[in-house]
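Participant: Mind looking at a prediction? Sequence and model below.
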Amino acid sequence: MTQPSSADSEYRAAARRLCRRRLLTGTAAAVTLALGIDLPRPAHAAAKLDPARIDKDPFTLGVASGDPRPDSVVLWTRLAPEPYEPDGGLPREPVAVRWELARDKGFTRDVRSGEATAHPEFNHAVHVVPEGLSPRTGYYYRFRTGIWTSAVGRTRTAPSAADASGSLRFAAVSCQAYHDGYFTALGHLAREEDVDAVLHMGDYLYEYAVDAHGGDRADPTLRLPDRFNKETVTLEDYRLRYALYHRDPDLQAAHAAHPWIVTWDDHEVENNYADETPEGSPPEAFLARRAAAYRAYYENLPLRPPQQPSGSSLQLYRRLQFGRLAQLDILDGRQHRDDQSAGDGWKVPTDETARPDRTMLGTAQERWLADGWESSRAVWNVVQQQTVLSRRRNRTSGPYPLSMDAWDGYPAARGRFLDAARKAGVTNLAVLTGDVHVHYAMDIKEDFDDTGSRTAGVELVTTSVASGGDGVAEPGDWQTLRDANPHMKFYDGRRGYVLLTLDQRQLRADYRTVDRVTRPGAPVSTAASFVSRAGDPGLKEL
């Protein structure tokens, strides 16, 4: 790793101040003080930048929408005429941005419009939430400032609360390490039709250094500044890393084509962190680092105002309804968990692993999820979360190592999860997962030691967009994992995404793959398709 810069040194000094202050002032206030993560000043106190002074296209990072409801959706952009500069090429002054929403791409049938302010305190990001929209309706949107107009985005609202008709189509994606390859899968996803929302399971970005040529992309035309060739630690680091990712044309296209619903995993901050426990950061510095990462996460994704962070905390778990067809519970399995037992990797479980009070979600989130299931009237209860829920063994005879970072490392928490679903009468449970850079299709068994036990639901694990580089259909452990885990119906090691289609009768999962990502242009194909019938959980290959 490179030597700490002056910014890093200032960060570490601030973190030490944080450590001393937190008992007196509270974590959030101390992080705010230590990092200078301030809020916008009142409008009357801040003179706005004249947009006529912006002499380069400020919409270099594209547009995005997200968290659709029947009557509203989030619209996002960030102004950055110089995206690889820490300030984005703008002075620390607010900028007026006009937004427009229409029923047609030519904007002849306007629906809503207005003006928002891109505040420098939020790195000139804009979050707009137009309300009073029609349910299950497609819209187009764009932004303007000065002489500049953004690319046009397309979005869609959710069905009304009583709507049980038709079908829903989601796309599940995860793990997009820029330095491991091109986001080819996202380019194909942008061209998929009738997608109601893209569900991102985490690892939107990675904290590791990216060299001048983009790592394994090995792009000879790319000349990234040296500031990217270091691990992200400070607020400036994370903001720049999001700018790098948003400059990718395939990511921009996928955001512009469909609304996104996001949750995080670990790499948005640091590999395998658990709540306030880091993997490699100095413990006294970690909360300040987490605050910076959470701030940049909100700034750069289409999240609603309740998700605005407070110091080193961000309320990410939330619920969206898609008529009577689906309830979507978006979980945060990183911020509230206990530390991994026996280390972060594949380890034989210990007495600590089996401790009954260990949690993946935290008490409040567990209760919130159980209450949501109790009141659900949806045909399908879909859970968007990070790490593999179902048991995975990597050998056919014991003792059996298990992944301590996944739910296998938190068996009591998994037991409470499944008990809550059973007590609530959830008959059609679909868990969507990322993290592991491979496709899995699995039945969730009530007792994984008894192949004849009740199937509680299905787990659809999406592979990575790029993380891990070029993959193969059958990795070296393919046969072992299939033999060791009879509930595993499918395993593929290539990159891609999952298309999930839901209606009153069934769930269908199409596993889409590309053969390579270290060079652009790979075609996409469907490696396998499965269905699970409503009222009769369990995956059957088509």
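Facilitator: Nice, thanks for sending it over.
Participant: contacts and neighbour counts: CA atoms only from here.
Facilitator: Will do.
Participant: Enumerate every residue touching the closest residue to residue 503 other than its chain neighbours.
Facilitator: Spatial nearest neighbour of residue 503, excluding adjacent residues (C-alpha to C-alpha, 6 or more residues apart in numbering): residue 167 at 4.5 Å. Residue 167 is in contact with 325, 501, 502, 503, 504, counting by C-alpha atoms under 8 Å, 6 or more residues apart in numbering.
Participant: Name the member of these with the most neighbours.
Facilitator: The most neighbours of any of these, using other C-alpha atoms under 10 Å, belong to residue 325, which has 24 neighbours.
Participant: hang on, isn't that residue packed against residue 376?
Facilitator: No: using C-alpha atoms under 8 Å, residue 325 is not in contact with residue 376, being 10.5 Å away.
Participant: Tell me the spacing between residue 232 and residue 205.
Facilitator: Residue 232 sits 10 Å away from residue 205, going by C-alpha to C-alpha, to the nearest Å.
Participant: joint contacts of these two?
Facilitator: In contact with both residue 232 and residue 205: residue 241, using C-alpha under 8 Å, 6+ apart.
Participant: Residues contacting stretch 349-369, please?
Facilitator: Contact with stretch 349-369 is made by 317, 329, 331-338, 341-342, 401-402, 404, 407, 409-413, 417, as judged by C-alpha under 8 Å, 6+ apart.
Participant: can you pull out the strands in the stretch 201-350 of the chain?
Facilitator: 260-262, 318-322, 326-330, 346-347 (DSSP state E, counting those that start in this stretch).
Participant: then this one, side by side with the first:
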Amino acid sequence: MPSAQLTRRQLLGATGASGLTAAATLITSSAPAGATPWSRTNPFTLGVASGDPAPDGVVLWTRLAPEPLALDGRGGMDDKPVQVLWQVATDPGFGERTVVRAGSATATAALGHSVHVELNGLLPDREYWYRFRAGDQLSPVGRTRTSPAYGASLQELRFAFTSCSNLPAGYFTAYRHMAQDDLDLVLHLGDYIYEGSGASPLPGRSHVSGKEIFTLGDYRTRYSQYKTDPDLQAAHAAAPWIVTPDDHEVENNYADEISQIDTEPDQDRAVFRARRAAAYQAYYEHMPLRRRSLPSGPDMQLFRRIRYGQLAEFNVLDTRQYRDDQIEGCTSACPERWAPERTILGADQEAWLQDGIGASGSTWNVVANQVVTFDADGTAGAGESYGLDNWMGYAGARQRWYDAVHRRGVDNMVVVTGDAHRSVVSDLKLDFRDQASATVGVELLGTSISSGGDGTDIDARGRTWLAENPHLKFVNVQRGYQRCVLTPGQWRTDYRVVDAVTTPDAPVRTRAEVFIESGRPGVAGITRH
């Protein structure tokens, strides 16, 4: 791979050192001593990350924060910009002949001294390692991987998906196990942080601010605290991530510009828009996102499509920013949820999703989605009840989506979902009230990293859901993550669970394996353990 005429300075001093320690010494020695007030203090306390892979590159991320828990959200930095050097190699030792790209980026106070390097010029479907340097300090090393060429015939893809990592609720042990899985990709489907006050009986797990967060400084400190967790850092450093937020990155159950706290007149919407702008900026500052996702006030471009050769296409949704308000006071069957004018995606994103899935030539169409799409009657016996903050409360919009999939003959749609703090496998029916209707896909609802505490194998709600909803095939209420292995002929998802999150170092095991056959909508089989 060409090095694009890298200079000796751009190579960061990696002049033939074999092994990380020797290379790190050379890199560090090229920085002038005392260049910054924190030059002898580690500014990389939040780790490193990569994301949104493409065939020719990926986004590299870090943020300088020598004092990560500072309550002003500045991370111990002043207003001065800092030049951050970065380096990419084909081996973790960064030997002279393996460094393929290097350069510098300016970390500014306006973006919390975060760094987003959008790489190009790399080879498709390749493993790379990367690191940063600021002052005298060298960052941890991260591993990433580019996606395959768009027309490539990929034989296997390994990825995990997860959501809902609530720091006070428990340890992030599942992230550590995920980091050890040799993955090509990780999908995070929302609730990366929680905005509430968050006291915890577990040592070191209470939110340091001790209050609900509202300002940019508040959100920065909250992200900083989460990102100091070593298990989360390990998962980020192990593979590139594709991320999308849900509600807790801003406020519980918000809908577009409608706060669930301040629901009074228009002036409250202005207050919430300011809060949303702060939350979105902090989200961007702490995630490996491309410049196209840089917020403009309270608006942020999040829905996007990422291809993995001919094998898979990921349709990443945003189900918060454009939705109508949730229905309130609706009981029983709730006919209001079928109102055709209601939307959860907004008109533009809805058309984008339907057209993209209909035109895709990929073996698997993956919808990376925040909230449950399947119908689930939650009342045992006579009567009905449904969730209203998820797609059940926007059933008319869901029907337009499912109808489009069926009309266009799509037979490869798999929806991966977060939010609900439980694992559920469901056939997606064209009409959930008629089990003989066509199956248009499969939904794999994934459990939380820690939200909800230790959990259990199944609870009362799970038993009711299974009894009342024949399209549901599996329910579990433990914590963990989902590991997916895709081939041209089959999709397998391993539901990986830990028995406890309130005690550290819990082992992980596979509770169930779910199988889907290419070209055949619906669950082909489940092996329970």
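Facilitator: All right, it came through fine. All of these numbers come straight from a predicted model, not from anything done at the bench.
Participant: What's the TM-score once they're superposed?
Facilitator: Remark: TM-score between the superposed chains equals 0.89 [TM-score structural alignment, normalised by the length of structure 2]; 484 aligned residues with a C-alpha RMSD of 1.5 Å.
Participant: coming back round to it: what's the counterpart of the residue nearest to residue 503 of structure 1 in structure 2?
Facilitator: In structure 2, the residue paired with residue 167 of structure 1 is residue 156, using TM-score structural alignment.
Participant: Stretch 363-375 of structure 1 vs structure 2, average offset?
Facilitator: In the superposition with structure 2, the average deviation recorded for stretch 363-375 of structure 1 is 1.3 Å (mean C-alpha distance after the TM-score superposition for structure 1).
Participant: quick one: that stretch aligns where in structure 2?
Facilitator: Taking TM-score structural alignment, stretch 363-375 of structure 1 hits residues 347-359 over in structure 2.
Participant: Then stretch 64-81 of structure 1?
Facilitator: So stretch 64-81 of structure 1 sits over residues 49-66 in structure 2, by TM-score structural alignment.
Participant: now the end-to-end length of that stretch.
Facilitator: End-to-end span of stretch 49-66 of structure 2 (C-alpha to C-alpha): 17 Å.
Participant: Any idea how far that stretch is from the middle of the chain?
Facilitator: Stretch 49-66 of structure 2 sits 14 Å away from the centroid of its parent chain (C-alpha atoms, centre = their mean, to the nearest Å).
Participant: what do you get for stretch 17-34 of structure 1?
Facilitator: Offset of stretch 17-34 of structure 1 from its chain centre (C-alpha atoms, centre = their mean): 28 Å.
Participant: which residues sit against stretch 10-21 of structure 1?
Facilitator: 27, 30, 31, 34, 35, 234, 284, 285, 286, 287, 288.
Participant: Most neighbours among the residues you listed, please name it.
Facilitator: Most neighbours among these, by other C-alpha under 10 Å: residue 288, with 31 neighbours.
Participant: In contact with residue 69 of structure 2, which residues?
Facilitator: Residues in contact with residue 69 of structure 2 (C-alpha under 8 Å, 6+ apart) are 75, 208, 221, 224, 225.
Participant: where do the helices sit along the stretch 301-450 of structure 1?
Facilitator: For the stretch 301-450 of structure 1, the helices defined by DSSP state H, counting those that start in this stretch cover 363-375, 411-423.
Participant: Then the stretch 51-200 of structure 1?
Facilitator: Using DSSP H, counting those that start in this stretch, the helices of the stretch 51-200 of structure 1 run over residues 184-190.
Participant: What ranges does it have for its strands?
Facilitator: 63-66, 74-78, 95-102, 110-118, 125-128, 138-145, 148-149, 153-156, 168-173, 197-200.
Participant: For residue 293 of structure 1, find the nearest of the ones you listed.
Facilitator: Closest to residue 293 of structure 1 of these is strand 125-128 (C-alpha to C-alpha; 15.2 Å).
Participant: The contacts of stretch 10-21 of structure 1: which two are farthest apart?
Facilitator: It's 27 and 234 that sit farthest apart of the contacts of stretch 10-21 of structure 1, by C-alpha to C-alpha, at 17.1 Å.
Participant: aligned partner of residue 500 of structure 2 in structure 1?
Facilitator: Using TM-score structural alignment, the equivalent of residue 500 of structure 2 in structure 1 is residue 516.
Participant: ugh, wrong one, I meant residue 259 of structure 2
Facilitator: Using TM-score structural alignment, residue 259 of structure 2 sits opposite residue 278 in structure 1.
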